[in-house]
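> got a predicted structure plus its sequence, pasted below:
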Amino acid sequence: MGLTITAQKAEQIANGVWQLEMSPHEVRLFGAGAKTVGPRSVLLLKNYKFDEKASALSFDLEDAIALNIGTQSEAIAVSAIVQPQKVVAAGGSPVSGVVFGPGDQEFLSLAKELLNPPMAKAAAALLSGVRERSVGDLKRGKARNFSDTPDNFWYVIIQPQIQQLSITVRGTVDHFEPVADLPIKDDRGNTLFKLTSERDVPAALKMIFHAKRKHFH
C-alpha cells in the first residue's frame, strides 16, 4: 500500500469535483512535470475516499496525477470515474435511483453560483423531480440556457437578474392550459412559464411531464 494523502477542508462542488487547500509544493508530489498555468492547481484522481462529515478527501500517492501546478494554495481535484450522486430531497431524505449527468451537474453548479440559496434549492428540487421520472442530461447552450437531451422536451434558462428560472416546454399554450397552475405564454409555438420559488416545483413538474415527447414515452 502506498502513501495516503488526506486533504482537509475539501469542499465538494459537484459530483466527483472538490475544491481544497494544497500548496504548489505538495501538488508537485503528484507530477513535477505538470504545466504551470494560473493560480489554481488541478489534480486528477483515479481512486479516492471522501468523508463528507469531516470534509476530508483521501487518496493514495499513485492514484493522483497533477494536471496543473498553480501558484497559490488553491486546488481542484477531479475524479476520473464519475460515481452516481446521491440526491437529497427538500426534506433532507435521499432520493434513490437518481443520477445527475455532467450537464445536470453544471446546471446545479451554475444555479448555486448565480441564484440565492432558496432559488438554488428550487432548481435542485426541480431537476431531481425530473430525473426521478426521466433519464437524460441537460446540455448547456451558449449562455445560461440548458436543454434536456436527448428529447429536448423542456428547456430552462437561469435568470440571475430576477432570481428566476424561465422554462419552455414542448407544446402549444392550448395543450398546457388544462394542467397549468402557473401563468403561461406562447414561446414560438411552445409554452413558457417561470419558476419563482420552491413552491412552484410541483406545478412546474406537472407541465414538464405534460410536454409532447419524441422519445421515452
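Received it, and whenever you're ready, just let me know what you need.

> only C-alpha atoms from now on, for both contacts and neighbour counts.
Fine.

> buried sites along the biggest helix by length in the chain?
Among the segments of the chain that qualify as a helix by DSSP state H, the longest is helix 117-133. Of all the residues in helix 117-133, those buried under the rule 16 or more other CA atoms under 10 Å are 119-131.

> and those as CSV, adding distance to His210?
Conversion of those to CSV gives the following (distance: CA to CA, whole Å):
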residue, distance to His210
Met119, 23
Ala120, 24
Lys121, 23
Ala122, 20
Ala123, 19
Ala124, 20
Ala125, 18
Leu126, 15
Leu127, 16
Ser128, 17
Gly129, 14
Val130, 12
Arg131, 15
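
> count of residues packed around His25?
Applying other CA atoms under 10 Å, we find 14 residues neighbouring His25.

> I would like the residues contacting stretch 102-119, please.
With CA atoms under 8 Å, 6 or more residues apart in numbering as the test, stretch 102-119 has contacts from 13-15, 120, 123-124, 127, 137-140, 146, 158, 160, 163-164, 196-198.

> what subset of these is buried?
Neighbour-count burial (16+ other CA under 10 Å) applied to these gives 14-15, 120, 123-124, 127, 137-140, 146, 158, 163-164, 196-198.

> below is structure B, check it against A:
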Amino acid sequence: MTVTNVAEIEKGLWKFKMPPHQIRLFGEPKSNVGERSILIFSDFIFDPIEKKIHFEADAVTALNVGTLADVLGMSATSELDAKSNQGSNARTSQDDFGSGDRRFLEMVKAELPPHMQEASLLLLKEIRARSSGDLKKGMSRNFSDTPDNFWYVIVQPRIEQLSITVRGPVGHFENLANLPIKDDRGNTLFKVTGPEDVPAAVEIIFHAIRKS
C-alpha cells in the first residue's frame, strides 16, 4: 500500500490525508476522538522525494480514528532515523536509556495504567531518537530533562496522565499545538492522556526554546 502527498514534520512524523473508513481497515482503533486520525507504522519505506510512504496493511496500527481525513503518521521505532541522522548518541531501545529515563519508566509502570505506560515509552523513545539526554528526578513525581531542561514531566497517577511543561510562552506554540496548552509561570503546559497524544506532544516539545 502507498500513501501519497506526505508532508514530513520531522524524522518519523508525517501529515497526510486518508479518509476514516480506510483507516478502519487497519483494525479496531484504540480510540475514536477528535478530528484527526493517528497511525503508527512498524515497517515502512518513506520516500522524501516522491513524498510517499510504502507499507503493508499489517504493519500499521490505528491509535485513533478521527472524523476528518487529516492523519498524523508516526514511526513505531526511530531506529532507522537514529542510525542515519542522529549518530551514536540517539537511543531507541529501553535498555539504552539513561538511569533517570529508566527511573521515570519504572514509576510510570508502577503508578499508571497500561495505555499510559505505552504512551510514556513511545514518547521517551521519540524524544531520545532526536535528543540525547537523561531525565533527572525531582522531589516528587517530576522529572526534568538534562542537560538542557527544555521540557519536564510530572507523573499524575490520580488522573492517569502526564503533565509536561516546555520552555517558552504559550504564544510560541499556539500556531502548531494540536493539544490544549496553557501558561505555566511563563512557560507552556500540556497533558498527555494516551498514545494518540504522542505525535502532537513530540511536535510541541521540539518547538520548545532551547539554550544556545
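Arrived safely. As the structure is a computational prediction, the values presented were derived from the model and not from experiment.

> returning to that earlier point: and which of the buried residues of helix 117-133 of structure 1 is nearest Ala180 of structure 1?
Proximity of the buried residues of helix 117-133 of structure 1 to Ala180 of structure 1 (CA to CA) peaks at Leu126, which lies at 16.1 Å.

> now the residue nearest to the spatial centre of structure 1: how far from Arg188 of structure 1?
In structure 1, the centroid-proximal residue (CA atoms, centre = their mean) is Gln105; its distance is 1.8 Å. Distance check for Gln105 of structure 1 against Arg188 of structure 1: by CA to CA, to the nearest Å, it reads 28 Å.

> same check, this time on Val173 of structure 1
When distance is defined by CA to CA, Val173 of structure 1 is 10 Å away from Arg188 of structure 1.

> more neighbours: which of those two?
Neighbour totals were compared for Val173 of structure 1 and Arg188, and Val173 leads with 18 against 10 (other CA under 10 Å).

> enumerate every residue touching the equivalent of the more buried one over in structure 2.
Aligned counterpart of Val173 of structure 1 in structure 2: Val170 (TM-score structural alignment). When the contact criterion is CA under 8 Å, 6+ apart, the partners of Val170 of structure 2 are Ile181, Lys182, Asp183, Gly186, Asn187, Thr188.

> list the contacts for the last one?
So that's Thr188 of structure 2. Residues touching Thr188 of structure 2, when contacts are defined by CA under 8 Å, 6+ apart, comprise Thr165, Val166, Arg167, Gly168, Pro169, Val170, Ile181, Lys182.

> among the residues you listed, which ones are in strands?
Secondary structure from DSSP state E places Thr165, Val166, Lys182 of those in strands.

> name the nearest residue to the first one, sequence neighbours excluded.
Which is Thr165 of structure 2. Leu189 (4.3 Å; CA to CA, 6 or more residues apart in numbering).

> list the contacts of the aligned residue in structure 1 for that neighbour.
Under the alignment (TM-score structural alignment), Leu189 of structure 2 pairs with Leu192 in structure 1. Counting by CA under 8 Å, 6+ apart, Leu192 of structure 1 makes contact with Ser166, Ile167, Thr168, Val169, Ile184, Lys185, Asp186.

> for Ser134 of structure 1, see how far away the residue lying closest to the fifth one once chain neighbours are set aside is.
For Ile184 of structure 1, ignoring the flanking residues on the chain, the nearest one in space by CA to CA, 6+ apart is Phe193 at 4.8 Å. Distance, Phe193 of structure 1 to Ser134 of structure 1, by CA to CA: 20 Å.

> can you check Ala203 of structure 1 too?
From Ala203 of structure 1 over to Ser134 of structure 1 the distance is 17 Å, taken as CA to CA.

> also Lys206 of structure 1?
Applying CA to CA, one obtains 13 Å for the distance of Lys206 of structure 1 from Ser134 of structure 1.
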